[in-house]
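Colleague: Pasting the sequence and the predicted coordinates here, then a few questions.
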Amino acid sequence: MVKGDGAVLVHSDGGSYKPLNWMSAPCTLTVSAPVEEEAAEGIIEIWTVKAAKTNDCLVIRLSEVYLDHNEELGIDPGLIKDGVEAHLQELLAEQVTQILGEGWTLIRREYPTAIGPVDLLVRDAQGLPVAIEVKRRGGIDGVEQLTRYLELMSRDPLLEGLRGIFAAQEISKQARTLATDRGIESLILDYDAMRGMDDADSRLF
């Protein structure tokens, strides 16, 4: 197999997933005719694959071609990371009532502070302000970050009674313990359910 990026892979007849040998891109492929002795052994073509940054070289000798097929896959769209913090923040902002409860309302996304914006500022059912920091994987650093936001924001008399929620798809045990010690609530976000791809209420477990 010769890939679009120049990589060459040699697979077994059994169709195994992992190639028997390969040369990763960047590399160059040169096709040449066999010498007389190789031709006498039934070799019809020689592929020489050389790595661009090292002296590695892969030599492939072909004795028979059963099928030569080219599959156009189109333009490479690039790697698109799904479920990043921006996606989670946007979905949570849209579903404040569904996730946090009746009476909860969104005040603003990216609420500014002197050290950067907190992801969400909302009001709970009692009308008290709540700052929410959203992460894909919640660690101690995220809790420390939210703590700094809360310290600054609590100086604003308009945000009297402010508290925090640390929201993530996964939250480490250490981060959860630290959040509890700081008076911060932890919230696990179900990304698939939030984007309508999974109904959490219909699952058996």
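Modeller: All right, it came through fine.
Colleague: from here on, contacts and neighbour counts on C-alpha atoms
Modeller: Fine.
Colleague: where along the protein do the strands fall?
Modeller: Applying DSSP state E to the chain gives strands spanning 8-10, 21-23, 27-32, 45-51, 57-62, 105-111, 118-123, 129-138, 163-171, 185-188.
Colleague: deepest of the ones you listed, which one?
Modeller: strand 129-138 (a mean of 23; mean count of other C-alpha atoms under 10 Å).
Colleague: From the contact counts, what lies against that strand?
Modeller: helix 85-94, strand 118-123, helix 140-153, strand 163-171 (3 or more C-alpha pairs under 8 Å, 6 or more residues apart in numbering; DSSP states H and E).
Colleague: tilt between the third one and strand 118-123?
Modeller: Using axes from the mean of the first three to the mean of the last three C-alpha atoms, to 10 degrees, the interaxial angle of helix 140-153 with respect to strand 118-123 works out to 60 degrees.
Colleague: neighbouring contacts of helix 140-153?
Modeller: Helix 140-153 has contacts (C-alpha atoms under 8 Å, 6 or more residues apart in numbering) with 113-115, 118, 131-133, 135, 159, 162-164, 166, 172, 174-175, 178-179, 182.
Colleague: okay, pairing it with this:
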Amino acid sequence: MRIIVADCSAVYSGRLNASLPLAKRVLLIKADNSLLIFSELGSYKPLNWMTAPCTIKEVVVPADEAAAEQPQPERLLRVSADKSNDILEVTLYHIYSDQDFDLGLDPGLVKDGVEDHLQRYLAEQIQRIGDGAKLIRREYPTAIGPVDIMAVNSDGEHVAIEIKRHGGIDGVEQLTRYCDLLNRDPLLAPVHGIFAAQTITPQARVLAEDRGFRCLILDYEEMKNTEDDSLRLF
């Protein structure tokens, strides 16, 4: 991974047009040529980015002596999407740091221990989602990642279950993506969604219910210590 700290500006053109004025930012360039631009403020999301598959070209900009009093660009990074006409151009004016790091192989995300146990307990006690429910499998594979639990309800319809310790809007969005994809398969549709967590924020609950999902509160201690078949659907 290449990490650049520099004064830079950026212009994105293609399906949408966006620009970033000159400011000090951090650029991450991954081995697949993905480029992400971050600032000190904001959340974990980049200000702008281009993801793979893409091609990156770097050009050294010659100094313009006639405009010496103005900020002088040093390099231009031009990132072109391979499957569209989208282009991200980043102009670097002053580079504070430019380093490469070999991160090696990543073992992938390891789920929080409690979350993993919640998944296992719910799979073993699948009747908690409704009488007559049956487990298909944990970590049901899809093209965009595994669904925590796939089951069928008493009507024989598929149910995709997303499990979190603390359920927020991001978890609802994740379940939405899974259900949208799974419902394109005529052998699976209709696929219903259940958002299961120890706690669910009010905003996440509203969003989940608006999208037709059910919310299931999981009591970790109770699931661990008893075989209670009672439902706690809200």
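Modeller: Cool, got the structure. Just so we're clear, the structure is a prediction, and the values are computed from it rather than from any experiment.
Colleague: Let me see the TM-score of these two.
Modeller: Aligned and superposed, the two chains score 0.55 in TM-score terms (TM-score structural alignment, normalised by the length of the first structure); 120 aligned residues with a C-alpha RMSD of 2.2 Å.
Colleague: Would you mind saying which of the strands of the first structure lies nearest L88 of the first structure?
Modeller: strand 129-138 (7.1 Å; C-alpha to C-alpha).
Colleague: if we can go back for a sec, would you turn the helices and strands packed on strand 129-138 of the first structure into JSON lines with distance to V59 of the first structure?
Modeller: As requested, those are exported to JSON lines (distance: least, C-alpha to C-alpha, whole Å):
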{"stretch": "helix 85-94", "distance to V59 of the first structure": "46"}
{"stretch": "strand 118-123", "distance to V59 of the first structure": "55"}
{"stretch": "helix 140-153", "distance to V59 of the first structure": "50"}
{"stretch": "strand 163-171", "distance to V59 of the first structure": "47"}
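Colleague: So which of those is nearest A193 of the first structure?
Modeller: When those are compared (using C-alpha to C-alpha), the closest one is helix 85-94, at 10.3 Å.
Colleague: what's the average per-residue distance for the closest one once overlaid on the second structure?
Modeller: Mean deviation of helix 85-94 of the first structure relative to the second structure after superposition (mean C-alpha distance after the TM-score superposition for the first structure): 0.5 Å.
Colleague: Show me what that helix is packed against.
Modeller: The helices and strands touching helix 85-94 of the first structure, judged by 3+ C-alpha pairs under 8 Å, 6+ apart, are strand 118-123, strand 129-138, helix 191-194.
Colleague: List the buried residues in that helix.
Modeller: E85, L88, Q89, L92, A93 (16 or more other C-alpha atoms under 10 Å).
Colleague: Tell me which residue is most central in the first structure.
Modeller: K81 (4.2 Å; C-alpha atoms, centre = their mean).
Colleague: need the longest strand for the second structure.
Modeller: Ordering each strand of the second structure by length in residues (DSSP E) puts strand 87-100 first.
Colleague: what lines up against K224 of the second structure once you look at the first structure?
Modeller: Correspondence of K224 of the second structure to the first structure, assessed by TM-score structural alignment: R195.
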